[in-house]
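1. With the sequence up front, the predicted model follows.
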Amino acid sequence: MEFSHLTHASRLRNQTSAVYHNCLDWSLADWSNAIAGETGEMCNLIKKIRRGDSIDVKDVGKELADIVIYADLLADQLGLDLGECVRQKFNEVSDRIGSNIKV
């Protein structure tokens, strides 16, 4: 999946859904707090795995997906293309560590 498809679908869902329509006026702080909340939920599952609880890793995947979705929504609010941001950052780190692996 490409981030552009996610961005388009999120915009459409936010504009047409009574549940998500109120997100249209969220501030940058609201979006970043949503990311932090989902990150906390993911970390809690990882903590449980670490202590030996039986956690389905698919549940961790769902929280990771929530993080990515909110990150894409925040990037869109800032006028950024999340896919391009990820590509640039990955390549920047490759350059810094002397790796020729780029995306």
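-> It's in.
2. only C-alpha atoms for contact and neighbour calcs from this point on.
-> OK.
3. buried residues in stretch 40-50?
-> 41-42, 45-46 (16 or more other CA atoms under 10 Å).
4. in which helix or strand would I find the closest residue to residue 103 other than its chain neighbours?
-> Computed as CA to CA, 6 or more residues apart in numbering, the closest residue to residue 103 that is not its neighbour in sequence is residue 87, at 5.9 Å. Residue 87 belongs to helix 82-97 when assigned by DSSP states H and E.
5. what's that helix packed up against?
-> Using 3 or more CA pairs under 8 Å, 6 or more residues apart in numbering; DSSP states H and E, the elements in contact with helix 82-97 are helix 3-16, helix 57-77.
6. looking at those, which is closest to residue 91?
-> Among those, helix 3-16 comes nearest to residue 91, with 17.5 Å by CA to CA.
7. Packing partners of the helix or strand following that closest one?
-> The helix or strand immediately downstream of helix 3-16 is helix 28-50, counting by DSSP H and E. Applying 3+ CA pairs under 8 Å, 6+ apart, one finds that helix 28-50 contacts helix 57-77.
8. Take this one as well and set it beside the first:
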Amino acid sequence: MSAFSTLREANEVRQAEWDKESGISLSYRGNELAGEVGEACNVIKKLERERLGIRGSRATIEQLAEELADAVICVDLIAMHEGIDLQQAIARKFNSTSEKYGLATRMIVAEAGSR
């Protein structure tokens, strides 16, 4: 079982708990994702501030890991909302970019319906 299928299964179960009326919309999810990515970017800014030695608040790699995890969870919730097999979509896009730029690295594309 892949990390994506484990995440999807957990998201499906928790989403049924969280939004019993299935009222959360795609636009809500998009705004949620923007917020989580913004939080990750803010942590990155604070890490760079530390690296550059300039004044201001600081952050940790652990905080960045949490914010990136939140963003990935949100991406899967959006894919789930729209019936997208995220694992397959990522592999196809990765391979398309490799092909476009003449790079040899490819991902295995999962069979349709598998996560």
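-> Thanks, I have the structure now. Just so you know, these numbers come straight off a predicted model, no measurement behind them.
9. start and end residues in structure 1 for stretch 83-95 of structure 2, please.
-> Matched against structure 1 by TM-score structural alignment, stretch 83-95 of structure 2 falls on residues 79-91.
10. List the buried residues in the matching stretch.
-> 81-82, 91.
11. ok, so of those, who is nearest residue 63 of structure 1?
-> Nearest to residue 63 of structure 1 among the buried residues of stretch 79-91 of structure 1, with distances taken as CA to CA, is residue 82, at 18.0 Å.
12. ok, now which ones touch that closest one?
-> Listed by CA atoms under 8 Å, 6 or more residues apart in numbering, the contact set of residue 82 of structure 1 reads 3, 71-72, 75-76.
13. export these to TSV and tack on neighbour count and distance to residue 36 of structure 1?
-> Shown next, in TSV, are these (neighbours: other CA atoms under 10 Å; distance: CA to CA, whole Å):
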residue	neighbour count	distance to residue 36 of structure 1
3	15	20
71	18	10
72	22	14
75	18	15
76	17	17
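14. Return the closest of those with respect to residue 30 of structure 1.
-> The closest of those, once distances to residue 30 of structure 1 are taken by CA to CA, is residue 71, at 11.5 Å.
15. For the residue nearest to the closest one when sequence neighbours are not counted, which residues are in contact?
-> Spatial nearest neighbour of residue 71 of structure 1, excluding adjacent residues (CA to CA, 6+ apart): residue 35 at 6.6 Å. Applying CA under 8 Å, 6+ apart to residue 35 of structure 1 gives the contacts 66-67, 70-71.
16. can you tell me which of the residues you listed stay in contact in structure 2?
-> With both residues aligned by TM-score structural alignment, their matches' CA atoms under 8 Å, the contacts of the contacts of residue 35 of structure 1 that structure 2 also has are 67, 70-71.
17. Secondary structure class of residue 59 of structure 2, three-state.
-> Under DSSP: H, G, I helix; E, B strand; the rest coil, residue 59 of structure 2 falls in the coil class.
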